[in-house]
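> just coords:
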């Protein structure tokens, strides 16, 4: 009896995970992606598979590769020259728990905020959320290192934020 129960408990979660929910939106394509971005910035510039636009005064580049079924939204942050080991460590910590779906990345001598996702299953709200998070990691670089209001947890950022809060509380006591 116990063996059958254990088998059922192990098997049933796998069955639940294998059931796919039907897509609520049509597959994302380069054309659909461009139409969504065009609604955000009428000054959108299309260069082949690259979309260049501005959100909240920040330049954004989205590149889609239909053959690989991937897309990448990128926001330039700073030159990578001069990044210290502490800078890199903090960005890696943020990538684990506070950057959310956006990430810090280095390419071509530049520090970027990026959001990478499979293209065809990408839904409009996921795209919008990814763009906001990418802009937010760029804006909070050097301070909060966050993609938004939430922290996934289990990483180092909570302790770092707690240390900052404690430091600010101490300074507040001195005033």
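Structure received. All figures in this text were calculated on a predicted structure; none of them were measured in a lab.
> make it CA atoms for all contacts and neighbour counts henceforth
Noted.
> Which residue, other than its chain neighbours, is closest to the residue minimising distance to the centre of the chain?
By C-alpha atoms, centre = their mean, the mean C-alpha position of the chain lies nearest to residue 102, the distance being 1.6 Å. Nearest non-adjacent residue to residue 102, counting by C-alpha to C-alpha, 6 or more residues apart in numbering: residue 115, 4.6 Å away.
> Could you check how many residues crowd around the one you found?
Applying other C-alpha atoms under 10 Å, we find 25 residues neighbouring residue 115.
> one step back: what sits against the residue nearest to the centre of the chain?
Residues in contact with residue 102 (C-alpha atoms under 8 Å, 6 or more residues apart in numbering) are 95, 113-116, 130, 133-134, 137, 147.
> Can you lay out these as JSON lines showing distance to residue 5?
Putting the contacts of residue 102 into JSON lines (distance: C-alpha to C-alpha, whole Å) gives the following:
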{"residue": "95", "distance to residue 5": "39"}
{"residue": "113", "distance to residue 5": "47"}
{"residue": "114", "distance to residue 5": "45"}
{"residue": "115", "distance to residue 5": "42"}
{"residue": "116", "distance to residue 5": "41"}
{"residue": "130", "distance to residue 5": "42"}
{"residue": "133", "distance to residue 5": "43"}
{"residue": "134", "distance to residue 5": "46"}
{"residue": "137", "distance to residue 5": "46"}
{"residue": "147", "distance to residue 5": "42"}
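> what about versus this one:
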């Protein structure tokens, strides 16, 4: 048990170091050793959005697809020719957006491993998940604090993980540097470059 805790701590510290190094490269150097946050009084007042509700979510979705179909707490609609199902539970204060990808039958252990790697570093806030015999792209979030832009981002990320399944397994342009996907992408790039040389 002590060995497992030690190994876990070493892994966490390694990720912290990687994240810190990546963050340091993107943070401008202001000449000080410590990053200083502004006083709360110095922050601009941001307009607060009303809490997300089923009705507000339905209005946003119908602005995207006027032919969206609601059934109870679920709404099905199409965005960029991709079907999306959104289910919300106000009592549990949760929502999920889901895009079906394929049958889960026949997923190899190697592919399942790749999906888990993508969930860690490239799928962003969306995730790959298996339920009811299918592979899904899924985004899960508390309902009431969800802002309109977050909801739209949820739809885009969920569509992206579905569309990039079997290729880059990506929810968008960002990749967490502490995962395995960068190395996998480097190998993929080498293969594509080699293929380009043969053409």
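Okay, I see it. Predicted model only: the values in this text are computed from it and were never measured.
> thinking again about what came up before, structure 2: which residue goes with the residue nearest to the centre of structure 1?
Taking TM-score structural alignment, residue 102 of structure 1 has residue 126 as its aligned residue in structure 2.
> Residue 42 of structure 1 too?
Using TM-score structural alignment, residue 42 of structure 1 sits opposite residue 66 in structure 2.
> all strands of structure 1, in order?
45-47, 50-55, 58-65, 70-79, 102-107, 110-118 (DSSP state E).
> So which bits of the helix or strand hosting residue 8 of structure 2 are buried?
Using DSSP states H and E, residue 8 of structure 2 sits within helix 2-26. In terms of neighbour count (16 or more other C-alpha atoms under 10 Å), helix 2-26 of structure 2 has its buried residues at 15, 18.
> again, but for stretch 131-146 of structure 1
131-139, 141, 144-146.
> how many other residues sit next to residue 135 of structure 2?
Neighbours of residue 135 of structure 2 (other C-alpha under 10 Å): 19.
> ok, now how distant is it from residue 70 of structure 2?
Residue 135 of structure 2 sits 23 Å away from residue 70 of structure 2, taking C-alpha to C-alpha, to the nearest Å as the criterion.
> ditto for residue 108 of structure 2
Taking C-alpha to C-alpha, one finds residue 108 of structure 2 at 35 Å from residue 70 of structure 2.
> more crowded one of those two?
Neighbours per residue (other C-alpha under 10 Å) separate residue 108 of structure 2 from residue 70, with residue 70 holding more: 15 against 10.
> ok, now which ones touch the aligned residue in structure 2 for the residue nearest to residue 102 of structure 1?
The equivalent of residue 115 of structure 1 in structure 2 is residue 139 (alignment by TM-score structural alignment). Shown in contact with residue 139 of structure 2 (C-alpha under 8 Å, 6+ apart): 96-98, 125-127, 154-155, 157-158.
> how about the residues you listed in JSON lines, adding distance to residue 17 of structure 2?
As requested, the contacts of residue 139 of structure 2 are arranged in JSON lines below (distance: C-alpha to C-alpha, whole Å):
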{"residue": "96", "distance to residue 17 of structure 2": "32"}
{"residue": "97", "distance to residue 17 of structure 2": "33"}
{"residue": "98", "distance to residue 17 of structure 2": "34"}
{"residue": "125", "distance to residue 17 of structure 2": "22"}
{"residue": "126", "distance to residue 17 of structure 2": "25"}
{"residue": "127", "distance to residue 17 of structure 2": "25"}
{"residue": "154", "distance to residue 17 of structure 2": "29"}
{"residue": "155", "distance to residue 17 of structure 2": "32"}
{"residue": "157", "distance to residue 17 of structure 2": "27"}
{"residue": "158", "distance to residue 17 of structure 2": "29"}
